[in-house]
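> dropping a prediction and its sequence here:
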Amino acid sequence: MMVMTVPNSALRAVRTGMRMSQDDFARALQAAGHRVGEPNDANKRLVQRWESGTIAAPRPVYARALEVVTGLPISLLGFAAVSGDHVADDQHGGHDLTSPMSGLATPTPKASSATVRKSYEGVWLSRYQYYSSGREESFAGQHFVVALQHGDRLTVRSLPGSATSSLSLDLTVDGAVITGTWVEQTDPAGYYRGARYHGAIQLLAEPTGRRMAGKWVGFGKNMDVNTGPWELIFRDASTSKATLDRYNTSAT
């Protein structure tokens, strides 16, 4: 019996939305694998086979790299997620038709060599404050964000329906100290007319693991260096599609 393949339009849409070619995407997956201590052999041909539907689900090592690169759980990347030993062979195209599959399952990352005491994975409310020199007034930016954790790396991406701008943070966890970078693409129709801002951030996680608070630093409209408070408030430990759909609404 012939098995029909269904193209993975979700993965292709995410990749093209990141303005990456298939070659660029494969290189980013390799770099992500090295960062989390799980090297992989991603290449353009593998990305093509995912997007064409020839490979319905990636092996866990690729699933984790995909989450790091895109900042999205595997359940939102158009794959049929698999668990345990029943995984597709990404390099040889094998299929286990008896594998249990669930569109909402997110693979459990393997423990890395660096022990991380807490897991910060889930949905958070992100809030920061900034001063607008052009308007001589302080403002607050709010997003619902999804955080994915792989070892000591924390990837945070805003849910698109939670704000008119998009936000991403790439962080490293060292005990209660969380340090990294942020990027915000502002609303094309807003005051900053789609300008892209970026900078550094350092947060301290409270012992409960339900709040992180600290400071951001970044350049302003007049190329001066600004800073301000930033906090992440825990909302939900789940990263299932149903949960993300529930929080994909205005955070204000």
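It's in. Not measured: the values here are computed from a predicted model.
> every contact and neighbour count from this point should use C-alpha atoms.
Noted.
> where exactly do the helices run in the chain?
The residue ranges that make up the helices of the chain, judged by DSSP state H, are 9-17, 22-35, 44-52, 60-70, 241-247.
> make TSV out of the ones you listed and add mean neighbour count and distance to T115.
Output for the helices of the chain, formatted as TSV (neighbours: other C-alpha atoms under 10 Å; distance: least, C-alpha to C-alpha, whole Å):
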stretch	mean neighbour count	distance to T115
helix 9-17	16	31
helix 22-35	19	15
helix 44-52	19	31
helix 60-70	23	17
helix 241-247	15	28
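> buried residues in stretch 125-144?
Within stretch 125-144, the residues scored as buried using 16 or more other C-alpha atoms under 10 Å are L125, S126, R127, Y128, Q129, Y130, Q142, H143, F144.
> what do you get for stretch 173-183?
In terms of neighbour count (16+ other C-alpha under 10 Å), stretch 173-183 has its buried residues at V173, A176, V177, I178, T179, G180, T181, W182, V183.
> then this one, side by side with the first:
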Amino acid sequence: MTTPNSTLRAVRMGLLMSQDEFARALHDAGNHAGSPNDANKRLVQRWESGTTSAPRPLYARALEAVTGLPIESLGFPSPVLARIADDGHGGHDLKDPPVAVRTPGTQPAAQPAPQGNYSGVWLSSYEYVSSGRGNEVFPGKHYVLLLQHGNRITGRSLPGASLNPDSPLTLDLQRDGSTVTGTWTERTATEGYYRGARYFGAVQMLAEPTGRRMAGKWVGFGKEFDVNTGPWELRLMEASTTKATLNKYNRPPE
């Protein structure tokens, strides 16, 4: 039984690309890097459906170039990633790994899907303290696309939809009743105060019965090896994932 890679699908849709457009971008990235590949729509479909569990190294490098994310943040299983790292010849697209290893933010496919679905465009809002700027509190806001498959919710900010330009956010969450727990990753703006640094951590929220709001806390590591925390809220804008809806929210939040 295959498990769809909803993380990769969320990232692709968050980039406002169809499967065909995504494949063309991968093909172009390979040519630009001097490592041509044969990416096509069918290959993207196999990755997203889980039929093919992981890309060959050639495609992994193109995926990283197009998405701006490390391959381990694109929903592929850890055991397969280890085999990719050891594969000096490229090989063929790899099928299901021999051992299922559960990593943070993932969960078994056998769990039943919860009632309701949180797929749609959400406004993500959090606050953080900048120790280097006199402990001033700053907001972080993104419009994010969430996709739910079973109990798992994956998210990616839309490319032009962050309060600070060029600051993509990804979420890998697990829902258990009204509790939503998981991990987050954000790459700060290249020209901003943190100069493109990548931050990551955990988040836990409680979902309101209406299904339109989640609120809780984030935790993460600071530059001085300290542990930071702060409030985080997700508020539903529209329960739609159409390209028209994504284009509508592909702008900085007010």
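Yep, it's here. Nothing here was measured: the structure is a model prediction, and the numbers come from that model.
> ok, back up a step: most widely separated two among the buried residues of stretch 125-144 of structure 1?
The largest distance within those, taken as C-alpha to C-alpha, falls between Y130 and F144 and amounts to 17.9 Å.
> thinking again about what came up before, now the helices of structure 1 in CSV, with distance to A81 of structure 1?
Converted to CSV, the helices of structure 1 look like this (distance: least, C-alpha to C-alpha, whole Å):
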stretch, distance to A81 of structure 1
helix 9-17, 13
helix 22-35, 18
helix 44-52, 13
helix 60-70, 9
helix 241-247, 12
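> for S162 of structure 1, find the nearest of those helices.
With C-alpha to C-alpha as the criterion, S162 of structure 1 lies closest to helix 241-247 of the helices of structure 1, at 7.4 Å.
> after superposing, tell me the mean distance of the closest one to structure 2.
Superposed on structure 2, helix 241-247 of structure 1 shows a mean distance of 0.3 Å to its aligned residues (mean C-alpha distance after the TM-score superposition for structure 1).
> which part of structure 2 matches that helix?
Aligning helix 241-247 of structure 1 against structure 2 (TM-score structural alignment) gives residues 243-249.
> ok, Q22 of structure 1 - contacts?
Q22 of structure 1 makes contact with R15, K44, V47, Q48 under the criterion C-alpha atoms under 8 Å, 6 or more residues apart in numbering.
> next: T252 of structure 1.
T252 of structure 1 sits next to Q142, H143, S162, A163 when contact means C-alpha under 8 Å, 6+ apart.
> ok, R196 of structure 1 next?
Remark: with contacts taken as C-alpha under 8 Å, 6+ apart, R196 of structure 1 is in contact with V183, E184, Q185, T186.
> now those as TSV including distance to F25 of structure 1?
As requested, these are arranged in TSV below (distance: C-alpha to C-alpha, whole Å):
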residue	distance to F25 of structure 1
V183	19
E184	21
Q185	20
T186	24
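> okay, and which of those residues map to strands?
Secondary structure assignment (DSSP state E) places V183, E184, Q185 from the contacts of R196 of structure 1 within strands.
> how many residues are close by the counterpart of S119 of structure 2 in structure 1?
In the superposition onto structure 1, S119 of structure 2 corresponds to E121 when matched by TM-score structural alignment. Other residues near E121 of structure 1 come to 19 when the count uses other C-alpha atoms under 10 Å.
> touching, E121 of structure 1 and L148? I think so.
Yes. The pair E121 of structure 1 and L148 qualifies as a contact (C-alpha atoms under 8 Å) at a distance of 4.9 Å.
> who touches both of the two?
What both E121 of structure 1 and L148 touch, as defined by C-alpha under 8 Å, 6+ apart, is the set L154.
> could the ones in strands among the contacts of R196 of structure 1 go into JSON lines alongside distance to G218 of structure 1?
Converted to JSON lines, those look like this (distance: C-alpha to C-alpha, whole Å):
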{"residue": "V183", "distance to G218 of structure 1": "10"}
{"residue": "E184", "distance to G218 of structure 1": "11"}
{"residue": "Q185", "distance to G218 of structure 1": "14"}
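> now, which of those sits nearest R193 of structure 1?
Comparing these against R193 of structure 1 with C-alpha to C-alpha picks out Q185 as the nearest, at 9.5 Å.
> OK, contacts around the closest one?
If you count contacts by C-alpha under 8 Å, 6+ apart, Q185 of structure 1 has them with S165, S166, L167, G194, A195, R196, Y197.
> ranges for the strands of structure 2?
Counting by DSSP E, structure 2 has strands at residues 120-130, 136-149, 152-162, 169-176, 179-187, 198-207, 213-221, 227-238.
> now the ones you listed in JSON lines, with distance to P57 of structure 2?
Listed next are the strands of structure 2 as JSON lines, based on distance: least, C-alpha to C-alpha, whole Å:
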{"stretch": "strand 120-130", "distance to P57 of structure 2": "32"}
{"stretch": "strand 136-149", "distance to P57 of structure 2": "26"}
{"stretch": "strand 152-162", "distance to P57 of structure 2": "23"}
{"stretch": "strand 169-176", "distance to P57 of structure 2": "22"}
{"stretch": "strand 179-187", "distance to P57 of structure 2": "23"}
{"stretch": "strand 198-207", "distance to P57 of structure 2": "23"}
{"stretch": "strand 213-221", "distance to P57 of structure 2": "30"}
{"stretch": "strand 227-238", "distance to P57 of structure 2": "34"}
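> do you know which of the ones you listed lies nearest D28 of structure 2?
strand 152-162 (19.0 Å).
> compute the inter-axis angle for that closest one and strand 179-187.
Compare the direction of strand 152-162 of structure 2 with that of strand 179-187 by axes from the mean of the first three to the mean of the last three C-alpha atoms, to 10 degrees and you get 40 degrees.
> can you name every helix or strand that strand 152-162 of structure 2 contacts?
Contacts defined by 3 or more C-alpha pairs under 8 Å, 6 or more residues apart in numbering; DSSP states H and E place strand 152-162 of structure 2 against helix 6-14, strand 136-149, strand 169-176.
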